[in-house]
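*Asks:* this one's sequence-less:
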């Protein structure tokens, strides 16, 4: 069956509970993790706990059907599975006749899974009953299988919480006390990624030890069994053999595993390389520069002049290049960090990326204004933006016209020059396999 980890709001402890459960289960068998929404960083922690790629379940970026198929496909063969939700349980966006589209509750309904509700109890006692009662009754289609009480202060505090919940007959499946040992540092875009944490192994062991004694495993284990539902295998009717360089290191690590799987299924050989440490580009026919934190490692990127020169030369030679967000920033002429320091970047785009306090966040409908290695002019896709930088000057011939779900403001953004596609928009290719196929076809022709 398995469960979806939900909460009444953001910051209640979903990620801590999820990681503790994953770390403990992974000691005894294979466990597949999923994350609701477009997030990259939480899935990195899931993968670090399970040694398996975490899969994003996002019906805005893909579709409701794809969410169901992805879940069934990747649960297959795993002993346990777990889905971490996003924000509060019913926090979504109104689309069509679904008022909470893409919320944790929406995905729980799509997958027909119960919810394990995490509650931050540090400022609660008897009122917890009203909260749990409301979540249990708000949508009869969403079943609350139990609760996890997080940040419980004392035995007396737990006694008060338990007494309040007893009449509801909702089982308490976990109790976590306040514990600074399991705190994960964060910064301007959320948690610090796993590649930058020196104490990751220690954190995993601590979470596993915590889970061993803080959860009711007799009730939880049957709930967490991975469903073995029938699913269609993913096959590609046309293949485009090409070597594609994947920029992956501490500065660039925002990739949806499904995107990389699609490239491989279409015939690509994926070659990982590091813009931080490589002196030159690998022997490839195309490049995929994902998002990440070039602003944090700007000094190291600027110091690697030989690599920057090679990358600029590859773009001048019309090698197909696909760059998202952090990759886009790296291709700019300069990057101005949060301290106002200016760093030289690749220089393939006549723009400067400047870090700022304002967070640009949300789903975007992107309409292609011209052909690129992935898009045909006029095609539409849904993507996601998540950054604290701005680019200037604006492109003379923008790649996309974008619009948010609720906003009427149209934004022109993105760069397209010859075989280069560079944009702030993160794309999930799950339902758009023609996009990576076009990219690989360009790579194959360039190599020939």
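*Replies:* Yes, it's here. These numbers come from a predicted model, not from an experiment.
*Asks:* switch to C-alpha atoms for all contacts and neighbour counts from now on
*Replies:* OK.
*Asks:* Looks like residue 386 contacts residue 363 (just checking).
*Replies:* No - with contact defined as CA atoms under 8 Å, residue 386 does not reach residue 363; the gap is 9.1 Å.
*Asks:* who has more neighbours, those two?
*Replies:* Higher neighbour count among residue 386 and residue 363: residue 363, with 21 against 18, using other CA atoms under 10 Å.
*Asks:* would residue 365 count as being in a helix?
*Replies:* No - going by DSSP: H, G, I helix; E, B strand; the rest coil, the assignment for residue 365 is strand, not a helix.
*Asks:* list the contacts for it?
*Replies:* With contacts defined as CA atoms under 8 Å, 6 or more residues apart in numbering, residue 365 is in contact with 380-383, 402-405.
*Asks:* Just the buried ones among those residues, please.
*Replies:* Those of the contacts of residue 365 that meet the buried threshold are 380-383, 402-404, by 16 or more other CA atoms under 10 Å.
*Asks:* can you put these in JSON lines and add secondary structure?
*Replies:* JSON lines is the format used below for these (three-state DSSP):
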{"residue": "380", "secondary structure": "strand"}
{"residue": "381", "secondary structure": "strand"}
{"residue": "382", "secondary structure": "strand"}
{"residue": "383", "secondary structure": "strand"}
{"residue": "402", "secondary structure": "strand"}
{"residue": "403", "secondary structure": "strand"}
{"residue": "404", "secondary structure": "strand"}
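*Asks:* And those residues, which is closest to residue 182?
*Replies:* residue 383 (32.6 Å; CA to CA).
*Asks:* how close does the closest one get to residue 3?
*Replies:* Using CA to CA, to the nearest Å, we find residue 383 at a distance of 27 Å from residue 3.
*Asks:* Residue 64 too?
*Replies:* Distance of residue 64 to residue 3, computed by CA to CA: 18 Å.
*Asks:* These two: which has the busier surroundings?
*Replies:* Counting neighbours by other CA under 10 Å for residue 64 and for residue 3 shows that residue 3 has the greater number, 25 against 18.
*Asks:* Please tell me I have it right and the more buried one contacts residue 111.
*Replies:* No - counting by CA under 8 Å, residue 3 sits too far from residue 111 to count as a contact (9.6 Å).
*Asks:* What helix or strand is residue 99 located in?
*Replies:* Using DSSP states H and E, residue 99 sits within strand 98-101.
*Asks:* what packs against the helix or strand that that strand is followed by?
*Replies:* For strand 98-101, the following helix or strand on the C-terminal side (DSSP H and E) is helix 104-111. On a contact count with 3 or more CA pairs under 8 Å, 6 or more residues apart in numbering; DSSP states H and E, helix 104-111 meets strand 4-7, helix 64-75.
*Asks:* okay, pairing it with this:
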């Protein structure tokens, strides 16, 4: 018999990016965590930066929910597990409520999540009600929780906004215009909470502001009565970890610091489920490569720390020795950038980097690529996304290319190149490991990693 976990839940959405939904989600998590409740937060769509804030606010790991990248079965399993242990489940949407395929609205409909709309009301009055009405009714089937006005100028302004709503019961309050409640940003999104000494104080200030709204004053019983959701145990299982722990006895070294911080918590869980022992090291701290069988260099901000990375000759040399021994390296986006010979940063300064890949990387002012991507190798498809402001110039041929969702099998992709150079596999592609655990085991297992698959397969794979 299928088990059902029941728990109050909200999906926090907005008309567009930049409206304040990350702040509101983190403030809700912090407010309820301070009151002794167990809160689990999820992020809709691929995102590395917002989860830093939600993890700090809730004190619990934050995972992604995406009907394509992570898959419906994975989403159901994670929501069901969270609802079994939590007092409150929060899901932050992505971009605007209806943006993307699939969108945050699609996720809300699929799982019956009530939608809370956060609207930046700083330059509107009566139109606030029209926007709220449109968000609720643009598509059928949404369970609506209400609306929260953000960046409101005064009590009079708040009253005008509230009067503009067709359904007064949907008013959940206003947050005042306050620079202290704005989370700092840079070119790839929010600054990670771990980089700011006052991050927790910022969250507490946001939680305090939210506590003074109708939403913040609601009791746990009111949450239960208004927004409880039944999360059934999934009937279909997500992609299975091989029965034999393929990475048993192998150690995977993971770069982790401010330069290499784009790591999905679920990816670490997947490696451990495959049997790997994880060790972490910091290139920015000058650490050499620890004793290991494979290396993962995740994405991050090497362009902000290029001088310090270039000076870490010990790590460069130990990586060279690792590759010379034919041990695998998986390098994603920023991890790949650090492996090239040169990197030109946003100020036009060129740095000599680790030189394990031939070529150079240049950072640009405008976005170079953005969107969901999949990597097919044989029968496996590893799903993920791309998001970067730099481009690379290399003589290396693309051994594989990623593809957008919906691309037919066997068609050569036009997405990100995946380069093979010795035992290094490198790409701008960020992978969601649980989407293809068997392929992940081949990336990090055995000698040569993906280079073995590259030698075995003839034509380029889409």
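*Replies:* Yep, that arrived. Bear in mind that the values here come from a model prediction, so they are computed numbers and not experimental data.
*Asks:* circling back: for residue 119 of structure 1, find the nearest of the helices and strands packed on helix 104-111 of structure 1.
*Replies:* Nearest to residue 119 of structure 1 among these is strand 4-7; the distance by CA to CA comes to 6.1 Å.
*Asks:* Structure 2: which residue goes with residue 321 of structure 1?
*Replies:* By TM-score structural alignment, residue 321 of structure 1 lines up with residue 329 in structure 2.
*Asks:* Quick one: neighbours of its match, just the number.
*Replies:* By other CA under 10 Å, 30 other residues sit near residue 329 of structure 2.
*Asks:* Please apply the same query to residue 163 of structure 1.
*Replies:* If you count neighbours by other CA under 10 Å, residue 163 of structure 1 ends up with 13.
*Asks:* quick one: contacts for the nearest residue to it once chain neighbours are set aside?
*Replies:* Nearest non-adjacent residue to residue 163 of structure 1, counting by CA to CA, 6 or more residues apart in numbering: residue 126, 7.9 Å away. Applying CA under 8 Å, 6+ apart to residue 126 of structure 1 gives the contacts 160-161, 163-164.
*Asks:* if you set the cut-off to 10 Å instead, what comes out?
*Replies:* For residue 126 of structure 1, the contacting residues are 157, 160-165, by CA atoms under 10 Å, 6 or more residues apart in numbering.
*Asks:* mind checking the SS state of it?
*Replies:* For residue 126 of structure 1, the assignment made with three-state DSSP gives coil.
*Asks:* correct me, but the match of residue 321 of structure 1 touches residue 322?
*Replies:* Yes - between residue 329 of structure 2 and residue 322 there is a contact under CA atoms under 10 Å: 8.5 Å.
*Asks:* what's in contact with the strand holding residue 99 of structure 1?
*Replies:* Contacting residues not belonging to strand 98-101 of structure 1 are listed as 58-60, 64, 89-95, 106-107 [CA under 10 Å, 6+ apart].
*Asks:* hey, what's in contact with both of residue 329 and residue 322 of structure 2?
*Replies:* Listed as contacting both residue 329 of structure 2 and residue 322 by CA under 10 Å, 6+ apart are 293-295, 423-424.
*Asks:* Skipping adjacent residues, who's closest to the aligned partner of residue 33 of structure 2 in structure 1 in space?
*Replies:* Under the alignment by TM-score structural alignment, residue 33 of structure 2 pairs with residue 26 in structure 1. Take residue 26 of structure 1 and drop its neighbours on the chain: the residue closest to it by CA to CA, 6+ apart is residue 50, 5.5 Å away.
*Asks:* so what's residue 318 of structure 1 up against?
*Replies:* Each residue near residue 318 of structure 1 by CA under 10 Å, 6+ apart is listed here: 286, 312, 417-420, 442-443, 446.
*Asks:* quick one: it and residue 443 of structure 1, what's the gap?
*Replies:* Taking CA to CA, one finds residue 318 of structure 1 at 10 Å from residue 443 of structure 1.
*Asks:* Helices of structure 1, start to end?
*Replies:* Using DSSP state H, the helices of structure 1 run over 14-25, 41-50, 64-75, 104-111, 128-138, 155-165, 200-214, 217-224, 257-265, 298-303, 305-316, 326-331, 434-447.
*Asks:* What lines up with residue 64 of structure 1 in structure 2?
*Replies:* In structure 2, residue 64 of structure 1 lines up with residue 72, judged by TM-score structural alignment.
*Asks:* wait, isn't that match in contact with residue 238?
*Replies:* Yes - between residue 72 of structure 2 and residue 238 there is a contact under CA under 10 Å: 8.1 Å.
*Asks:* before we move on, the earlier item: which residues touch the match of residue 321 of structure 1?
*Replies:* Residue 329 of structure 2 touches 252-253, 293-297, 319, 322-323, 335-336, 420-426, 443-444, 448-450, counting by CA under 10 Å, 6+ apart.
*Asks:* same thing with residue 184 of structure 1?
*Replies:* By CA under 10 Å, 6+ apart, the contact set of residue 184 of structure 1 is 16, 190-194, 197, 200, 203.
*Asks:* Would you mark the buried spots in stretch 23-43 of structure 2?
*Replies:* Neighbour counts over stretch 23-43 of structure 2 (16+ other CA under 10 Å) mark 23-33, 37-43 as buried.
*Asks:* ok, the contacts of residue 184 of structure 1 vs residue 142 of structure 1, which is closest?
*Replies:* The closest of these, once distances to residue 142 of structure 1 are taken by CA to CA, is residue 16, at 22.4 Å.
*Asks:* Once you drop chain neighbours, what's closest to residue 204 of structure 1?
*Replies:* Excluding its sequence neighbours, the residue lying closest to residue 204 of structure 1 (CA to CA, 6+ apart) is residue 23, at 6.1 Å.
*Asks:* Identify the residues contacting that neighbour.
*Replies:* Residue 23 of structure 1 neighbours (CA under 10 Å, 6+ apart): 31, 46, 48-50, 203-212.
*Asks:* repeat that with 7 Å
*Replies:* Contacts for residue 23 of structure 1 (CA atoms under 7 Å, 6 or more residues apart in numbering) come out as 49-50, 204, 207-208.
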